[in-house]
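Peer 1: Here you go, sequence then predicted model.
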Amino acid sequence: MTTTTHSALVVEEVSWEDPDAGALRARQRAEMAERYGTPDSEPGTPPSAADIAVFVVARNPDGTAVGCAGLRAIDSRSGELKRMYVDPASRGTGAAALLLTSLEKWARRQGWTRLLLETGLAQPDAVRFYTRSGYRRIPNFGSYEGLDKSLCYARELGEAPDPASTP
């Protein structure tokens, strides 16, 4: 298990079945349902324990889980960011940047050279965050092709992130 610490936050690898991870994913799905007005906005195969290569949870000093994110392998050199979420009360604390940085480091150790992600028009905050973090808009890929509300991004892991987005 890998643990990364930043300020007062700690990021640790957990299993998909971890209760805190499950609770955070449920809150993420509820927020997406509210933003998009549909109970499930996942256009493709939902992530699961069978296809998530790594899942991490950010915790505050008292151990409360405040954010999560995972990676699904696309092929031997790239992965897709899935279920990135930070509890609204913890946004602006650096948790999202710490989660993303932790996953990028994990991906590099696996020999992955590129990460992709999908977000949407109802998530301008996510678009700003990913753009600041060095992700660039790409044509929609996979199950997101042809979906007008989907926005896809990628980052070559050899690129240095924008210093303003580094935790």
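Peer 2: Noted; the coordinates are in hand. Numbers count the residues shown, from 1 in each chain.
Peer 1: Please make it C-alpha for all contacts and neighbour counts, starting now.
Peer 2: Fine.
Peer 1: Contact partners for Lys82?
Peer 2: Neighbouring residues of Lys82 by C-alpha atoms under 8 Å, 6 or more residues apart in numbering: 47, 69-72, 117.
Peer 1: quick one: the residue lying farthest from the centre of the chain from Ser48, how far?
Peer 2: Centroid-distance maximum for the chain: Asp62 at 22.8 Å, with C-alpha atoms, centre = their mean. Going from Asp62 to Ser48 by C-alpha to C-alpha, to the nearest Å gives 28 Å.
Peer 1: Then Ala89?
Peer 2: 26 Å.
Peer 1: What of Thr119?
Peer 2: 18 Å.
Peer 1: which of the two has more neighbours?
Peer 2: Thr119 (19 against 11; other C-alpha atoms under 10 Å).
Peer 1: Next up, a structure to set beside the first:
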Amino acid sequence: MERVDWTDPDLQRLVADQEREIDARYGDSEHASHLDAETVTVAVLARDVESKEAIACGVLRDPAPGFEAGTGELNRMYVHPDHRRRGIGKEILRALEAVAKERQLGQLVLETGIQQPEAIGLYTSEGYRIIDNYPPYEDDLDSRCFAKAIGEEG
């Protein structure tokens, strides 16, 4: 795992790959989360051990837009298709949760799509629970929002 700036070219390549995949699944090119260097608290990359190519990413925003202080938002969770089903997504998720603990956040929230069962499976297996869709996803029938308490775990 490697922490990088939002402007990192490898991160931006993975974000573009993720957007293309989302567009293909949902037939939509409108991306609701407006991330930039000012809204991203931390971004993490995973690299292939041999090639050193960036193969997965995720970001944390603190605070999550529309939430009170103490709630962060996970975003841009993505693993390149050639590297899925190897636990890399779980490693990214846990790295971002560790950052949330460092920042003394009490809760993380995230949004994913109903046509992403692999993502939903990851989040539920890691203790995230379904919550009401939060803005800007409250009227989006393709969205599913999750939350997890962070602070009180051992």
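Peer 2: Cool, got the structure. Small disclaimer: the values here were computed from a predicted structure and weren't measured.
Peer 1: and the contacts of Lys82 of structure 1 as a markdown table, adding neighbour count?
Peer 2: Shown next, in a markdown table, are these (neighbours: other C-alpha atoms under 10 Å):
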| residue | neighbour count |
| --- | --- |
| Pro47 | 15 |
| Ala69 | 24 |
| Gly70 | 25 |
| Leu71 | 26 |
| Arg72 | 21 |
| Leu117 | 22 |
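Peer 1: Quick check: buried residues in the lengthiest helix in structure 1?
Peer 2: Longest helix in structure 1 by number of residues (criterion: DSSP state H): helix 19-36. The neighbour-count check on helix 19-36 of structure 1 (16 or more other C-alpha atoms under 10 Å) flags 20-21, 24-25, 28-29, 31-32, 36 as buried.
Peer 1: what range in structure 2 does that helix sit on?
Peer 2: The counterpart of helix 19-36 of structure 1 in structure 2, using TM-score structural alignment, spans residues 9-26.
Peer 1: And the matching stretch against structure 1, how far off on average?
Peer 2: Once the two models are superposed, stretch 9-26 of structure 2 sits on average 0.4 Å from its counterpart in structure 1 (mean C-alpha distance after the TM-score superposition for structure 1).
Peer 1: Quick one: map Cys145 of structure 2 onto structure 1.
Peer 2: In structure 1, the residue paired with Cys145 of structure 2 is Cys152, using TM-score structural alignment.
Peer 1: Find me the equivalent region of stretch 95-110 of structure 1 in structure 2.
Peer 2: Residues 88-103 of structure 2 are where stretch 95-110 of structure 1 lands when matched by TM-score structural alignment.
Peer 1: now do stretch 48-61 of structure 1
Peer 2: With TM-score structural alignment applied, stretch 48-61 of structure 1 matches the range 36-49 in structure 2.
Peer 1: Thanks a lot, see you next time.
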